[in-house]
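Visitor: Task: produce atomic coordinates for the following.
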Amino acid sequence: MNHKILQIHPKDNVLVALTDLKKGEKVVFGKNTITLINHVPAKHKFSMHNLKQGELVFMYGSIVGRAKSPIPTGGILTTENVAHEANSFGTKSMDYHWEAPDINRFKEKTFLGYHRPDGQVGTANYWLVIPLVFCQNRNVDVIKEAFVEELGFSKPNAYKSLVKQMASLYNSGKKSEIEQLIVEEETITNQSKLFQNIDGIKFLTHNGGCGGIRQDSEMLCALFAGYMNNPNVAGATILSLGCQNAQPAILKEKLDKINPDFSKPFILLEQQKEGTEAQLLSRAIKKTFLGMIDADQLQRSPAPLSKLTIGLECGGSDGFSGISANPAVGHASDLVVALGGTTILSEFPELCGVEQELINRCKDDVIAAKFSGLMKTYAAAAEAVGSGFDMNPSPGNIKDGLITDAMKSSGAAKKGGASPVADVLDYAEYVKKPGLNLLCTPGNDVESTTAMAGSGANIILFTTGLGTPTGNPVVPVIKISSNTTLAKKIPDIIDIDTGGIITGEKTIPEMGEEILEYIIKVASGEIKTKASILDQDDFIPWKRGVSL
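Guide: The predicted structure follows:
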């Protein structure tokens, strides 16, 4: 492997810089020597030959752009000289055959999980407190304040101590000493936890449930039903005002649709029926505490790896994400699928240009047509408000080499590996089939991870090249860096480093197997993810308006 440059696919007409390359530097590719016209930072791309204006740009063997102006051999690709362009797509056009990876290493392995009556297995055990409408957020916050510290789920706040020190110095006339203070991380222990078999009590505050369009309230109820049914959830307390659009009856209807035999405990209280705020809160707190006593009786026991449902997410992506972290996660996904488990690939704006490949991987025409229809509807909704999938890459993506949405998407899709598509889910639909599932969500990190948890994921793999702290209230999020520089810079956020793929020290299959070994440890409660340690409980429901 040339450790300076990489051609990802034989059809590609651009090369990726694996390290910073200087203007005038000569690089050898095959029989050709290319002189660089520009400085090419690591992760960026440069042309292998002269590209004429209007000529298509190929990466990953797919169309990822079109030259807006002539690009000479060795010229860097930028947003100034390349425009978004993507492959078109239609109906399923071929049968798909997949050679599953070798799973002998994992065949007999299990994880220690929480077995639910419906056959699902949780990798954690949480109690939820959910407001059906934003009017109840304050009451939820009061319950949170009452419970978290007393039950031993809070951790020391070093920054509170910092402020206390600063105030003391200021009052003593020692303002100049404030800059010298150092924040020391405090060790987190669970010795004071009252409930040893409960991982936490989580509070899903939001700004929805009333106002807006009725469809948003229905979708919110469907999302909450998915969270209640998620195998990582032991039970829930639901607070309702009474007059809002998101009615308890809608929640129950959505819950029945997901799981007609739902048997977990849940407490539903309506403020307009309960009386005073004190009466509502006292009853909610007492009932929640009693519910948690029962939830604490459940203990971890062995479960086959087929009980894993893995969400596949990327955020803060860079030019290495599609070369290292994403294909490594894709191999882990294939391993899980081959073992009889389930994976979920979301972020539909970041599947732009790879639709036909995914359509051809669909197990039947019905599933393929559903995916095609959802993609076209979403794209049309974006264009109707003056936007489009082409506007998806963020400033950070562009700065680190992802200059078109098709370029970003071709790398992002690698998280889905090569297994057949077993099913396609609209937003807030719950997984029903083992294998790779495509879930319609925005590319927004938190809206997407929020949705995957609502569709039944019990672990989420999250790749990043730039660094993002995203987590989830009830599903462990394993953060995977595309490069070693990032992993060393923010070790408090990154769980796994796949930078060895870029340097040639590791192969994609090796990293994929390492990821699955790590999943097993997290699923068994042996390791807490960095996002969980930081209490990164991100929760943003998607309003079915446009969100890219």
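Visitor: Going by C-alpha atoms from here, please, whenever you check contacts or count neighbours.
Guide: Fine.
Visitor: I believe V446 is in a helix; please confirm or correct that.
Guide: Yes: assigned with DSSP: H, G, I helix; E, B strand; the rest coil, V446 falls within a helix.
Visitor: ok, now which ones touch the closest residue to E447 other than its chain neighbours?
Guide: Leaving aside its sequence neighbours, E447 sits nearest to I540 (CA to CA, 6 or more residues apart in numbering; 5.1 Å). When contacts are counted by CA atoms under 8 Å, 6 or more residues apart in numbering, I540 touches 206, 446-447, 450.
Visitor: which one of those residues has the most neighbours?
Guide: Counting neighbours by other CA atoms under 10 Å, T450 leads the contacts of I540 with 27 neighbours.
Visitor: To check against the first, give me the structure of this:
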Amino acid sequence: MAQKQYIQIDERDNVLVALQDLAKGTQIQWKDLSFELLDDVPAKHKFYIENLGTENEVTMYGVLVGKTLHPVSIGNRMTTENLHHAAEPYYYRDVNYKWTAPDVSQFTGRTFNGYHRNNGDVGTANYWLFIPTVFCENRNMDIIKEALYNNLGYSVTDKYKDYTAEILEAYQKGEDISNLDFSLATPEYHRSKRVFKNIDGIKFLNHQGGCGGTRQDSEVLANLLAAYANHPNVGGITILSLGCQHLQANDLVETIKSKSANFDKPILVFEQQKAQSEEYLIAEAIKQTFQHLIELNKIERKPAPLSKLAVGVKCGGSDGFSGISANPAVGVTADLLVGLGAKVLLAEFPELCGAEQNMIDRCENETIAKKFMHLMQSYDAQAHAVGSGFFMNPSPGNIKDGLITDAIKSTGAAKKGGTSPVVDVLDYTEPATKPGLNLVCTPGNDVEATTGKAASGATLILFTTGLGTPTGNPICPVIKVSTNTELATRMGDIIDIDTGSIIRGEKTIQEVGAEILEFCIKVASGEIVPKAVQLNQDDFIPWKRGVSL
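Guide: Okay, here's the model as predicted:
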């Protein structure tokens, strides 16, 4: 079956999306329209199917996404030169949103093998976590990391060290090194080197905060670090403190314990200004942590219902196919998870610009809706105060690959959240406690968003991308979902799932969404190790609540 050349996403749209490169002069037949393209239209880009004047509305996904800067004709390509961002104003209206949950019979009774915590949470991984209270301890953290990673089998740099040694040996022998090929190590190779089979990793939250900023910055950082310490994927914590910083070690420990009434994970604290030397501090941190790793390794994976999953949905390096393939497929996964009683976390508030009314209408009550509106409006106002705004969110890469306005990008991005009701709206670092779809206030920035999503309790993150991005997270396995097959082939070392079959018409969005959930179950059970985890892509950037899009 021949692949479609173009599609209309919603019957109200006055643009079509090219599914493959279309040359100027290509004959287009759409419903009662027959016309030639007036411009070359690359795959992922859009072209108009109406003659429009200046400041006329352009609709995509059935909503306003922009207004024309000057007259355009049927067959013209949509560009930043002829369209600017526009979105409808939003407000609360009691629409009594009705949702029909999808058929989940395929997954009813299914389980995943996770790590059960005493408070009832279930982790998809088992990590020991190192936390510095202040950036002054980052160097000590790096030294400890190198020592523990290399000796306990968690380093991914061994293969590069071996390859470098091979090159060096050949060079010293006067041999030609141009034919020395590098071979990729398998997940089984990495696992075989682990000393502790039931500990998935030792993670380090290096950051640039804890002192020198405002006291409010330190409070936000404390809440973030405490959320990570309480995360279901974390089994124990080592804290390194200098001693004189804003974020005091005892305050951090108190914040950690305040997040859970029955917190019982081991916490080790080392303060450098009280230690007899830096060497002693590092040595004691290594020794005492090792002793606790022996105990943590005794915890084994056991079956848990899928309702214990908390899945964050994220997009980054988006393209013109994101809202057509990967995002709606993940949206199907999200709806299945909600139907099974699990939690789904949708963040990136700058990337909900243009999709606000849909989210408001889906909120379960007025209180939740108004909290969402307040967070959106105050965040956007901050951006405007420094000469920016949500409308400036699309990156050069987004625009180059067909996301011309923020409303186009955001409306496609919102598809990741599926169609279920919004059960809660969470500010940054607030924990998700309700099963269902939760909105989490974070920037759109890939790392800041995944950092915040894990803080709210995501135990897996589905990360869609059309351009490719190596983003991961220290404690929450990140699964990369490609919007197109070309990317999945070219960057196969970072992509886990390819949804390009949707673009080619080979599979439906519903079929791929179910396949993604099957993949999630295997990752949650430790049967599959996502590429970001294999590569130790442990990205962590705290948000200081400033302007970040």
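Visitor: Return the residue of the second structure aligned against the residue nearest to E447 of the first structure.
Guide: Matched to the second structure by TM-score structural alignment, I540 of the first structure sits across from I541.
Visitor: likewise A146 of the first structure?
Guide: So, by TM-score structural alignment, A146 of the first structure is matched to A147.
Visitor: Distance-wise, check its match relative to A283 of the second structure.
Guide: If you measure A147 of the second structure against A283 of the second structure using CA to CA, to the nearest Å, the figure is 10 Å.
Visitor: And D361 of the second structure, by the same measure?
Guide: 56 Å.
Visitor: okay, the two: which has more neighbours?
Guide: Taking other CA under 10 Å, D361 of the second structure and A283 do not tie; D361 has more neighbours (22 against 13).
Visitor: Look at A488 of the second structure and give its secondary structure.
Guide: Going by three-state DSSP: A488 of the second structure is helix.
Visitor: what residues are up against it?
Guide: Neighbours of A488 of the second structure in contact, by CA under 8 Å, 6+ apart: 482, 495-498.
Visitor: Could you point out the longest strand of the first structure?
Guide: strand 233-240 (DSSP state E).
Visitor: Could you list every helix and strand in contact with it?
Guide: When contacts are defined as 3 or more CA pairs under 8 Å, 6 or more residues apart in numbering; DSSP states H and E, strand 233-240 of the first structure packs onto strand 126-131, helix 214-229, strand 266-270, helix 277-295.
Visitor: Export the ones you listed to JSON lines and append columns for distance to A381 of the first structure.
Guide: Listed next are those as JSON lines, based on distance: least, CA to CA, whole Å:
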{"stretch": "strand 126-131", "distance to A381 of the first structure": "29"}
{"stretch": "helix 214-229", "distance to A381 of the first structure": "15"}
{"stretch": "strand 266-270", "distance to A381 of the first structure": "36"}
{"stretch": "helix 277-295", "distance to A381 of the first structure": "41"}
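Visitor: highest average neighbour count across these?
Guide: strand 126-131 (a mean of 26; mean count of other CA atoms under 10 Å).
Visitor: following it, which helix or strand comes up?
Guide: Tracing the chain past strand 126-131 of the first structure, the next element assigned as helix or strand by DSSP states H and E is helix 137-147.
Visitor: Which parts of the stretch 51-200 of the first structure are helices?
Guide: Using DSSP state H, counting those that start in this stretch, the helices of the stretch 51-200 of the first structure run over 137-147, 158-171.
Visitor: So for Y518 of the first structure, which of the helices and strands packed on strand 233-240 of the first structure sits nearest?
Guide: Among those, the nearest to Y518 of the first structure by CA to CA is strand 126-131 (21.1 Å).
Visitor: could you give me the residues in the second structure that that closest one aligns onto?
Guide: Mapped onto the second structure using TM-score structural alignment, strand 126-131 of the first structure spans residues 127-132.
Visitor: How far does the matching stretch sit from its chain's centre?
Guide: With CA atoms, centre = their mean, to the nearest Å as the basis, stretch 127-132 of the second structure stands 21 Å off its chain's centre.
Visitor: Provide the contact partners of that stretch at residue level.
Guide: With CA under 8 Å, 6+ apart as the test, stretch 127-132 of the second structure has contacts from 138, 141, 199-207, 225, 229, 233-241, 293, 475.
Visitor: if we go to the second structure, which of the contacts of I540 of the first structure are intact?
Guide: Counting by both residues aligned by TM-score structural alignment, their matches' CA atoms under 8 Å, the contacts of I540 of the first structure that remain in contact in the second structure are 206, 446-447, 450.
Visitor: From those residues, pick the one nearest T33 of the first structure.
Guide: Comparing these against T33 of the first structure with CA to CA places V446 closest, at 44.2 Å.
Visitor: Next one: that closest one from S410 of the first structure, what distance?
Guide: 21 Å.
Visitor: Can you give me the buried ones in stretch 203-215 of the second structure?
Guide: For stretch 203-215 of the second structure, the neighbour count (16 or more other CA atoms under 10 Å) marks 203-211 as buried.
Visitor: Turn the contacts of A488 of the second structure into TSV, columns for secondary structure.
Guide: Formatted as TSV, the contacts of A488 of the second structure follow (three-state DSSP):
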residue	secondary structure
S482	strand
I495	coil
D496	coil
I497	strand
D498	strand
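Visitor: Redo these as TSV? Include neighbour count and distance to P431 of the second structure.
Guide: TSV is the format used below for the contacts of A488 of the second structure (neighbours: other CA atoms under 10 Å; distance: CA to CA, whole Å):
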residue	neighbour count	distance to P431 of the second structure
S482	32	28
I495	24	29
D496	21	28
I497	24	28
D498	24	31
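Visitor: Return the member of these nearest to H70 of the second structure.
Guide: Using CA to CA, the contacts of A488 of the second structure come closest to H70 of the second structure at S482, 34.9 Å.
Visitor: any idea which helix or strand comes after the helix or strand F371 of the first structure falls within?
Guide: Using DSSP H and E, F371 of the first structure sits within helix 365-384. Once helix 365-384 of the first structure ends, the next helix or strand along the chain (criterion: DSSP H and E) is helix 395-399.
Visitor: Sounds good, over and out.
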